[in-house]
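**Student:** sharing a model prediction with you, sequence too.
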Amino acid sequence: MTESVDMNIFLWIVAGLLAAAFLAAGLTKLTQDRRKLIANPNMAWTQDFSARTIKLIGTAETLGALGLILPGAFDIAPILVPLAATGLAVIMIGAIITHARRKEPQAIAINAVLLILAVPVAIFRFGPNSF
């Protein structure tokens, strides 16, 4: 029983950290003009994508962040939690590919950490630690 409670707490903490990171990243992409994003050295990759695609990525990140927390917190369609984590993991795989093509190792490392954090949430919220 304690092991299950400990895993649940761990998954909530990881989901909370992921949600904060993806909410910030998603809202930045949604609220900033593409030219402003391109001017930011950490967001130079945006020059490879249309404004519409950047908004789509920002929307997916924002919805994923909300999907990590709200369904579990309100016990409404909790299957959305592992689905959100899976979706964010897929986004991070795409981000890693994009940054690898651009030879941006620091960004790859950040995306890899987010991917590594999203995978256990996706796996364990589908399994025995689902809500």
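**Tutor:** Sure thing, it's come through.
**Student:** when you work out contacts or count neighbours from here on, use the C-alpha atoms and nothing else.
**Tutor:** Will do.
**Student:** tell me, what residue is most central in this protein?
**Tutor:** Nearest to the mean C-alpha position of the chain, counting by C-alpha atoms, centre = their mean, stands Leu88 at 4.0 Å.
**Student:** can you give me the helices in this protein?
**Tutor:** 2-31, 34-39, 51-74, 80-101, 105-126 (DSSP state H).
**Student:** tally of neighbours for Leu114?
**Tutor:** Counted with other C-alpha atoms under 10 Å, residues neighbouring Leu114 total 21.
**Student:** quick one: contacts for it?
**Tutor:** For Leu114, the contact set (C-alpha atoms under 8 Å, 6 or more residues apart in numbering) comprises 18, 89, 92.
**Student:** second one coming, line it up with the first:
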Amino acid sequence: MNTVLWILAGLLAVAFLASGGMKLARSKEQLAASGMGWTEGFGQGTIRLIGVLEVLAAVGLVLPALTGVAPVLVPLAATGLVLVMVGAIVTHARRGETPMIVVNVVLLVLAAVVAWGRFGPYAFTS
């Protein structure tokens, strides 16, 4: 199970690093043109904040465990992603974007599994 949690954390890190990086690198208009219509309901600062949270969570999913420095940050980062995904689900539900809700639910479940595993039976011990 430890290997599964590492794989899930790695996949989530890649996904959120890419997603957050895109939110940081592109303008609101570019994001909307690339299919992120939800950005129309948010200001540029809020979109950048979401990007920063996603990038920090991506780093927090793997770096603390790899370095052995504050590995408790791994389940905290996963829990943060669960909260980000709850917000994404609400946003997409309000816009009637059902396919995106499915993607968000899958990411939420994966992040919840990592949080459960790293807080619980497969926590990093010192």
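**Tutor:** Yep, it's here. On a predicted model such as this, the values are computed, not experimentally measured, just so you know.
**Student:** from the contacts of Leu114 of the first structure, pick the one nearest Ile54 of the first structure.
**Tutor:** Relative to Ile54 of the first structure, the closest of the contacts of Leu114 of the first structure is Met92; by C-alpha to C-alpha it sits at 14.1 Å.
**Student:** what residue of the second structure matches up with that closest one?
**Tutor:** Aligned by TM-score structural alignment, Met92 of the first structure pairs with Met85 of the second structure.
**Student:** quick one on the thing from earlier: can I get the helices of the first structure in JSON lines including distance to Trp45 of the first structure?
**Tutor:** Putting the helices of the first structure into JSON lines (distance: least, C-alpha to C-alpha, whole Å) gives the following:
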{"stretch": "helix 2-31", "distance to Trp45 of the first structure": "12"}
{"stretch": "helix 34-39", "distance to Trp45 of the first structure": "7"}
{"stretch": "helix 51-74", "distance to Trp45 of the first structure": "10"}
{"stretch": "helix 80-101", "distance to Trp45 of the first structure": "7"}
{"stretch": "helix 105-126", "distance to Trp45 of the first structure": "10"}
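**Student:** not counting sequence-adjacent ones, nearest residue to the residue nearest to the centre of the first structure?
**Tutor:** Gly64 (6.2 Å; C-alpha to C-alpha, 6 or more residues apart in numbering).
**Student:** show me what that neighbour aligns to in the second structure.
**Tutor:** So Gly64 of the first structure corresponds to Ala57, using TM-score structural alignment.
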